[in-house]
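Asker: pasted the sequence and its predicted model underneath.
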Amino acid sequence: MATSAAALLSQAERDRATENENLRAEIQKRVYDAFSIFDHEGNKTVDVREIGTIIRSLNCCPSEGELNDMITEMEEEEPTGYIKYEKFEPVMMKVILERKYKPQSEDILMKALEVLDQEHKEHLTIDEITKFMTEYGEAFTQDELEEMKSAAVDQEKGVIYYKDYVSLLVVDE
């Protein structure tokens, strides 16, 4: 009886190890695929300015400071302006496996935007969102602001119905 219990336990451990290996392989493929999209020369390097986009495409949402720390970890001792896949992959594997920099939930995003809507009108004007995104917290760049507005602004009314916009921001696991 003890032998069969040990055998079952051993089989369960092997199954768990196989699941972990499969998960790692799946994550490695996602990391490689995301990196490869920006590897225009096919030489396993990408422009350092693309790293934030790649990381965010992998459903990781570090702050700009955290992103800069990650880039510093990935760069060569003498920065070249490019990041090699061999430096990128282990950092991203660790980040993903440790579930760092996870995106916020729909509920939290909605509450944050509702706080900004002090008049409870269920939308924000372009001027309001521009002020909030450039003057408070970690300020958006002009490019980031324009990209956000292109996705968020209702073209007919010229406002951001944030309930609709939040649904675009939410990432399904």
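Answerer: Received, thanks.
Asker: going by C-alpha atoms from here, please, whenever you check contacts or count neighbours.
Answerer: OK.
Asker: contacts only, for the closest residue to Tyr32 other than its chain neighbours.
Answerer: Of all residues not flanking Tyr32 in the chain, Glu89 sits nearest, at 7.5 Å (Cα to Cα, 6 or more residues apart in numbering). By Cα atoms under 8 Å, 6 or more residues apart in numbering, Glu89 lies in contact with Gln28, Val31, Tyr32.
Asker: element containing the residue lying closest to the second one once chain neighbours are set aside?
Answerer: Right, Val31. Among residues not flanking Val31 along the chain, Glu89 sits closest, at 6.7 Å (Cα to Cα, 6+ apart). If you go by DSSP states H and E, Glu89 is part of helix 85-97.
Asker: next, the buried residues of that helix.
Answerer: Tyr85, Phe88, Glu89, Met92, Met93, Val95, Ile96 (16 or more other Cα atoms under 10 Å).
Asker: comparison target below:
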Amino acid sequence: MPSHFQGNHCRNSMATEEKEGAAAESIIAETQKKITDAFEVFDHECNKTVDVREIGTIIRSLGCCPSEGDLHDMLAEVEEEEPTGFIRLEKFLPMMTRVLLERRYRPIPEDILLRAFEVLDQNKCGHLTKEELVKYMTEEGEPFTQEEMEEMLSAAVDPETNTVRYKDYITMMVVDES
């Protein structure tokens, strides 16, 4: 290959790498801003710390749906050697950036959620009673805590019929991936 072609090829390759590097830095910066914004909502003292009990809410607000076991592992990664009950942004930010960029703990797609509710709906009537929902969520699999159950019921149960019309509830639950 003539040397002037090699020179152009190298310059083009370097320019492409620089553009890709700038795009990656931009994505990281946007991701970190999103994480910091979510963190700051719960930083009531404005001192770059949040109560450890708020971390699950912050992580879920960022579109991640870790199990309680996964959440425990994430907390272990960011808690100080001597737990203070608070998590510092400087520890949370790098861990959460990796989680988001690696697209870990993605929410379950709408069609799979629908099939799960349909399995529970043995009468095929398009809804579950409040009692059925409580039973399934507290006695099967990884049980909901009382607080989680109350939060779900407040959003899911139609107060007039005391049922969960799960197709409507799934629509509320689905995270917009855009």
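Answerer: Nice, I can see it. Model, not experiment: these values are computed from the prediction.
Asker: coming back round to it: to which residue of structure 2 is the residue nearest to Tyr32 of structure 1 aligned?
Answerer: Under the alignment (TM-score structural alignment), Glu89 of structure 1 pairs with Leu93 of structure 2.
Asker: that match and Ile58 of structure 2: what is the separation?
Answerer: Distance from Leu93 of structure 2 to Ile58 of structure 2, counting by Cα to Cα, to the nearest Å: 12 Å.
Asker: and if you look at Asn162 of structure 2?
Answerer: Asn162 of structure 2 is 30 Å from Ile58 of structure 2, where distance means Cα to Cα.
Asker: who's in contact with the corresponding residue of structure 2 for Ile160 of structure 1?
Answerer: By TM-score structural alignment, Ile160 of structure 1 lines up with Val164 in structure 2. Neighbour list for Val164 of structure 2: His127, Leu128, Thr129, Lys130, Leu133, Ala156, Val157, Asp158 [criterion: Cα under 8 Å, 6+ apart].
Asker: the first one against Thr163, yeah?
Answerer: Going back to what we said before, that points to His127 of structure 2. Yes. Using Cα atoms under 8 Å, His127 of structure 2 is in contact with Thr163, at 6.3 Å.
Asker: and the gap between the residue nearest to Val31 of structure 1 and Tyr101 of structure 1?
Answerer: In terms of Cα to Cα, Glu89 of structure 1 sits 16 Å off from Tyr101 of structure 1.
Asker: can you tell me what sits against stretch 24-41 of structure 2?
Answerer: By Cα under 8 Å, 6+ apart, stretch 24-41 of structure 2 touches Cys46, Lys48, Val50, Ile58, Ser61, Leu62, Leu89, Leu93, Met96, Thr97, Leu100, Leu101.
Asker: how about a cut-off of 10 Å?
Answerer: 18-23, 43, 46-50, 54-55, 57-59, 61-62, 87-90, 92-94, 96-98, 100-101 (Cα atoms under 10 Å, 6 or more residues apart in numbering).
Asker: then stretch 46-62 of structure 2?
Answerer: 31, 34-44, 64-68, 71-72, 74-75, 78-79, 83-92, 96, 99-100, 105-107, 175.
Asker: residue range for it in structure 1?
Answerer: Stretch 46-62 of structure 2 maps onto residues 42-58 of structure 1, going by TM-score structural alignment.
Asker: cool, and stretch 18-26 of structure 2?
Answerer: Using TM-score structural alignment, stretch 18-26 of structure 2 pairs with 14-22 in structure 1.
Asker: average gap between that stretch and structure 2?
Answerer: When structure 2 is superposed, stretch 14-22 of structure 1 averages 0.7 Å from its matched positions, counting by mean Cα distance after the TM-score superposition for structure 1.
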